[in-house]
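A.B. asks: coords please:
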Amino acid sequence: MDKVLFHAGVVDYLVIILYFVFVIGIGFLLKNHMKSGDDFFLSGRSMPTWITGLAFLSANLGALELLGMAANGAEYGILTAHFYFIGAIPAMIFLGLYMMPFYYATKIRSVPEYLKLRYNEATRALNAVAFSVMTILVSGISLYSMGLIFKVLIGWSLTTSILFSAVIVLIYVGLGGLTSSIYNEVLQFFLIWFGLLPIPFIGLHELGGWDKMLERLPDSFGHLWQNTADPSQNAMGISWLGIVLGLGFVLAFGYWTTDFLVVQRGFAAKNLRAAQNTPIFATFFKMAVPFLVIIPGLIAAVLFHNIGKPGGPSYNLALPLLIQRYYPPGLLGLGLTAMLASFMSGMAGNITAFTSIFTYDIYQSYIKKDAPDKHYILVGRWAIVIGIIVSIGTAYIAGSFPSVMDYMQTLFSFFNAPLFAIFLLGMFWKRTTAWGGFWGLLSGVVGAIVLYIAIPADFYGSAQAGNFWRAFIAWAIAMVVAIGVSFFTKPKSKEELQGLVYAYSEKPNYKHLSWYKRPGVLSAISLVILVVINIWLW
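C.D. replies: Predicted structure coming up:
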C-alpha cells in the first residue's frame, strides 16, 4: 500500500514542526547541564516518582505499543490485552518490590553491571553484547514506523523518511542524554493520549457501541480467557497455559525486570522509594493503554475487511488508517504528532539504553578503564551516532515482518527469557555459581535461536504462540543448565554476595509513611484492579 494516505494541511504541518522544534530545544537547553557521567547516563539520580513513572511507561509506549498493539488488536482481538494485564502488571510490581532494591541500593549503572557483581565478568560481557544487539534491532522498529508515517504523510520514499527520523532523534538524545529523553518522554506521554484518545470514542460511536462492534468480529476477539482452553478456538492459536507460562511469566518478567531500557528510568529516581514506586506507579496507567491502542485495532478489523490479507493494507497500518478516516485538518496534525512522538520515545529509549551499556559495560570495561567523565560522555555521544546508523539498517528488518509486535516478541524470546532465568536464580538461590550463570545464559540464547530456525511458526499455531512457547523453553534451558553447572562449580562466599541476593540484603521499611507512598500498598491496589478487569473481560 504505497499511496499517500494523509492529505495534511498547513495547520497540520505547523503542529508537527512545532513539536520537532520543541523536542530539539529541550536537548539544547540541557546540553550544558551534562557535566558528569551520572548526569548524562542516569540523570544525576534526581528525578521524582511521577516523572520517572511516566517516563518508564512512555519509554515502552513506542512503535511497539501503537502500531504493533493496534496491529495485533486487528489480527488477534482483545487477546492482545494480555500483553498489558498478565503480561505486564505482575512483572512491573515484582520489579518495584523485589528487584529495584538490588539495582538501586548497589548504585550500579546498568543491568550487566549487576551480573558482573553477582556472577562474573564473562556473564556481564555476554549480556552486554546480547542487549546491545537487541536494542539496536528494536530501535529499528521505531525508525521503520516513523519512516512509514512520513511515507504515507508526505509521499517520501521509505529511505528518506527513515533518514530524516534518525537525524531528529540523534540531535535531541545526543545533546541532553537520558535527561533529555526522560523529559521528552513525559511530554510524549501526554501528546500520545491527547492525540489518539478521540479514535476509540469516534470508532465505537460509528459502529454502534462495544456490543455492536463485537457482533461483527469472531467470537474470540471479545474475550481474554473464555476461548483459551482450546488453541483452535482463538485467533492467536494459544492456550491459557501458553499465555500464563510464556507471556505472563517468562516474557513479561524477562522484559520488565531485566531490560535496561525500562529499568534505567528507575535508576534516575531521587531515592530508593521513588525508584521502587516508579514501575508500580506506571501500572495504573499501563492498564488503561489497551483502550488507546487495542480498541482501535478491533475497530479497524471491522471497518477494513481486507486488512492483513493479500493485496490489502498491512496490519501495521490499522492506526494510521483510522487517523486518516476520522481526523479533520488540525486534529490530523495532532494525531500524526502523537504517533511520531511515540516512535521517537521508543527509539530514544533504546538508544539511551544502548549508549549506557556500550559506554560502561563494553568500552569502559574492556577498552579504556580510567578516563575522566568527559571522555565517557563523548564516547556516549559517539555511541548514539553509531547506534542510530546501525538502526537505519535494522529498520528494514522490522519492515520485513507482517507485524512489528511479532518481531519484537521474537527478539524478547531470544534475549530476555533466558536472562530472566539467570536473574531469578542469582537473586533467590545462593548456590548459583558464576559459571552456572554464564553457561545458563549462553545456552538459553542459543537454544531460542535454534528453536526459531528449526521449528516454523505454523507448528505452534501462530507467530505469537511460537514466541510464547519458545520463550518458556529458552527459560527452562537456561534454568536447567545454570543449576546443573552450579552443582559442579564453586559458589561465592556470603561476603561476596552481600547485598546481591535476597537472603543477604536489607529490606526497606516504609511503615512510617502514609499508605499512598508505600510500594506494598500501591502494589496491592494495582493487583485488585487487575483481577477486576480480567473478570470483566473474561
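
A.B. asks: Only C-alpha atoms from now on, for both contacts and neighbour counts.
C.D. replies: OK.

A.B. asks: Neighbours of residue 239, how many?
C.D. replies: 18 (other CA atoms under 10 Å).

A.B. asks: next one: the one 5 residues further on
C.D. replies: As a burial measure, residue 244 scores 18 neighbours (other CA under 10 Å).

A.B. asks: any idea how far residue 90 is from it?
C.D. replies: Distance, residue 244 to residue 90, by CA to CA, to the nearest Å: 11 Å.

A.B. asks: and residue 27, helix, strand or coil?
C.D. replies: Here residue 27 is recorded as helix under DSSP: H, G, I helix; E, B strand; the rest coil.

A.B. asks: Residue 169 versus that one, what's the distance?
C.D. replies: On the measure of CA to CA, residue 27 and residue 169 end up 10 Å apart.

A.B. asks: Next: residue 49.
C.D. replies: According to CA to CA, residue 49 and residue 169 sit 25 Å apart.

A.B. asks: do residue 128 as well
C.D. replies: 23 Å.

A.B. asks: so where do the helices sit in the stretch 1-150 of the chain?
C.D. replies: 10-31, 37-42, 49-60, 63, 69-76, 89-94, 100-105, 111-118, 121-154 (DSSP state H, counting those that start in this stretch).

A.B. asks: One more, please, to line up against the first structure:
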Amino acid sequence: MVTFTIVSLYCCVSICIAYASARFHRSSNDYLNATGSLPTWVASISFLACNCGALEVLGLSGIAFRYGVQAFNFYWIGAIPALIFLSLVMIPAYVQSGARSMPEYFGQRFGPNVRLLNAVAILIASTLYTGISLYGLAEVTHITMDWPFLLAILVFGSIVLAYVLIGGFRATVYNEVLQFLFMFAGLLPLLYFSHKAHYGGLIHTGQYWHMWRETPIVSSTSQLDLVGVLVGLGGVISFSYWCTDYGLVQRALTARDLESARKVPLIAGFGKLLFAIVVVVPVILMSGHIQAQPGTALDETSPALIATLYGRRLLGVGIAALIAGLLNSLAANISAFSSLWTGEIYRPFLSSRRTESHYRNVGRAASVCCVAIGIVVALWTRSFENLSAFVLLIFSLFVIPFFAVLLTGMISRQTAAASAITGAGAGILAGAGIQLAFAERWLPSGSRLSANFYSAIVSFAAAALVCNAAHLLSLLRRSQIQPVNIEAMRPSPPKASVTVWCLAGTLLVVCVVVNVLWW
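C.D. replies: Now for the predicted structure:
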C-alpha cells in the first residue's frame, strides 16, 4: 500500500511537470528535441539519468551477482574514456554542423540515404529498449506487489505515455531529473544496510573480486578476458554507445551553447563513478545471502536485496525508487522514438511542407505506436537470461556498425555514401552471424557476456573494413578518388576551455585511481 501511494503521488507530479513544460512549445523542435534551450545542470542530470536508470540497475546488479566487481568495468573503463572523447571531439563536431540529431549529422556527411538508414536502425533499437523498460517495470511490480505481468505493462505504459504526449521532450528531461534524484535517494540506503548485514562475507579471490589481476589476456573458458573487456567493452561498445546514442547526444545538445554542451558528459561522468558504488557494492557484500536463494533470477537481484534489507518503513520507498527509474527509461525511449520518426523519417522523406502543429501531432501518434509495439517486445524479453545480454545484442546489431561508419567518415575524406551503406550492412550481418555462432556453440566462449564483447569487435571491424574497401583498393591501384562533401566535418573545432580540460583531467585521474584500488 505504501509503494502504491508513493508511486501514485509521483505519477501525479510527473503529469504536472508535463503540463508546465507544454507552455514552452512554440515549434515542433521544442516538442521533439528542445535543442539549445536548457540549463547545463538540467542537461547533465538528464544525460546521466538517461543512462543510469533502474533498467541499468536491474541489468548490472545481475551482472555484479554473476561476475562480481567485473561489473565496475561497465561504469569505469566502459564509460569514462568515451565520455571525455565525446566532450572534446564529438560534441564540437555535432554543434558546429548545426545538426539537431545523429541521423541529421549522418545526412550532412553522407547524404539522405545514410541518414534514413541510420534513423531506421535507431528507431528499431528504441522500440526494443521500450519493450525492455516495460518488461523491467512488470518484473519489479510482479516481484514486490504481486501485480500480473500484463497489467503492470498496461498501467505504467499509459502513465508514461500521458506525460510524453502532453509535455514532449522537455517534460521528459525535467521528469528525468526528478526520477533520477528520487531513485538515487531510494537506492542509497542499500550501501548502509548491506554493509551492516554483510551476510556470507566477501569473495576475495579470482575474477569475482579483482578487475584485472586474475583476468587472462585471451581465453575461451574464462568468464571474461582482457581483450574482450578492453577492446570489446572499453573500445567498441563504450565509444559506440556514448558517442552515437541518439538519446544521449540529444540531451547534450539541449545545453544552451558549445561550452555548456561540452561540460554535460563530463559532469555526468562524475555521477557515473558514484552510481557504480551504489549498484555494485551492495550486491558484492550480500552475495552469500543471494546465493542462499537458488531460484533468484539475475534481473531480480536488486529487488530481492531491497526486499531483504529494507524494513517495512523503507521498503515502499526502495521499490518506488526502482519504479521511478524504470519510468525514466521508458519515457526516454518513447520520446526518442517520437522524435526519430517525426524529425528524421516523416518530415524529411514523407511530408516536408506541413505545419508545426501537424508535426507535433505526428510525434504524439508515434509515441502511441511505440508503446503498442513495446508491449509485444516486453513479452518477448522474458525469454532472455539477463537484460544486459539483450541490450548488448541490440548494440551489436544496430549501434556499433554506424559508429564504425561515423569514425571512418571523420577520418577519411574518401568515404562515400555507397561505402557507408555497405559498411553498415556488413557490420549488422557480421554481428548477427557471430551472435548465432556463439548461441549455437559453433564458437567457444566462457560466458554470454564475453561472447557479446567479441561480437562487438567483429561487427565494428567488418563495418570499418568494408567502409574503407574502396579507398584501400584505390591506394593499391595508385588512383585518386574524388573527395565527397565533408562540410559537416569542419577541420578546426574551437579549443576547449580551461574548465573543460580540468574536468576531463580530474575525471580521468579518478577513473585510474578506482581501477587501481580494485586491481
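
A.B. asks: In contact with residue 279 of structure 2: list those residues for me.
C.D. replies: Shown in contact with residue 279 of structure 2 (CA atoms under 8 Å, 6 or more residues apart in numbering): 57, 60-61.

A.B. asks: aligned partner of it in structure 1?
C.D. replies: Using TM-score structural alignment, the equivalent of residue 279 of structure 2 in structure 1 is residue 293.

A.B. asks: so the longest helix along structure 1 matches what in structure 2?
C.D. replies: When structure 1 is parsed with DSSP state H, its longest helix is helix 158-196. Aligning helix 158-196 of structure 1 against structure 2 (TM-score structural alignment) gives residues 149-187.

A.B. asks: pretty sure residue 189 of structure 1 contacts residue 58?
C.D. replies: Yes. Residue 189 of structure 1 lies in contact with residue 58 (CA atoms under 8 Å); the separation is 5.5 Å.

A.B. asks: okay, those two: which has more neighbours?
C.D. replies: More neighbours surround residue 58 than the other of residue 189 of structure 1 and residue 58, with 28 against 23 (other CA under 10 Å).

A.B. asks: Could you measure from the equivalent of the more buried one over in structure 2 over to residue 200 of structure 2?
C.D. replies: Alignment note (TM-score structural alignment): residue 58 of structure 1 maps to residue 49 of structure 2. According to CA to CA, residue 49 of structure 2 and residue 200 of structure 2 sit 33 Å apart.

A.B. asks: Tell me the counterpart of residue 450 of structure 1 in structure 2.
C.D. replies: Residue 450 of structure 1 maps onto residue 433 in structure 2, by TM-score structural alignment.

A.B. asks: who's in contact with the alignment partner in structure 2 of residue 98 of structure 1?
C.D. replies: Under the alignment (TM-score structural alignment), residue 98 of structure 1 maps onto residue 89 of structure 2. With contact set as CA under 8 Å, 6+ apart, residue 89 of structure 2 has no partners.

A.B. asks: which residues touch residue 25 of structure 1?
C.D. replies: By CA under 8 Å, 6+ apart, the contact set of residue 25 of structure 1 is residue 172.

A.B. asks: measure whatever residue of structure 2 lines up with it to residue 22 of structure 2 for me?
C.D. replies: Residue 25 of structure 1 maps onto residue 16 of structure 2 when the alignment is built from TM-score structural alignment. Computed as CA to CA, the residue 16 of structure 2 to residue 22 of structure 2 distance reads 10 Å.

A.B. asks: Could you do residue 320 of structure 2 as well?
C.D. replies: According to CA to CA, residue 320 of structure 2 stands 26 Å off from residue 22 of structure 2.

A.B. asks: Residue 133 of structure 2 now?
C.D. replies: 25 Å.

A.B. asks: Comparing these two, which shows the higher neighbour count?
C.D. replies: Counted by other CA under 10 Å, residue 133 of structure 2 and residue 22 do not tie: residue 133 has more neighbours, with 33 against 19.

A.B. asks: Looks like that one contacts residue 57 (just checking).
C.D. replies: No. Residue 133 of structure 2 is beyond contact range of residue 57, at 11.6 Å (criterion: CA under 8 Å).

A.B. asks: what number of residues lie near whichever residue in structure 2 pairs up with residue 45 of structure 1?
C.D. replies: The alignment partner of residue 45 of structure 1 in structure 2, by TM-score structural alignment, is residue 36. The number of residues packed near residue 36 of structure 2 is 21, by other CA under 10 Å.

A.B. asks: what's near enough to touch residue 36 of structure 2?
C.D. replies: With contact taken as CA under 8 Å, 6+ apart, residue 36 of structure 2 is in contact with 253-257.

A.B. asks: which among those residues end up buried?
C.D. replies: By neighbour count, with 16 or more other CA atoms under 10 Å, the contacts of residue 36 of structure 2 hold 253-257 as buried.

A.B. asks: Neighbours of the counterpart of residue 327 of structure 1 in structure 2, how many?
C.D. replies: With the correspondence set by TM-score structural alignment, residue 327 of structure 1 lines up against residue 310 in structure 2. Per other CA under 10 Å, the neighbour tally for residue 310 of structure 2 reads 18.

A.B. asks: Quick one: residues contacting residue 310 of structure 2.
C.D. replies: Applying CA under 8 Å, 6+ apart, we find residue 310 of structure 2 in contact with 190, 193, 318.

A.B. asks: go with 6 Å
C.D. replies: If you count contacts by CA atoms under 6 Å, 6 or more residues apart in numbering, residue 310 of structure 2 has none.
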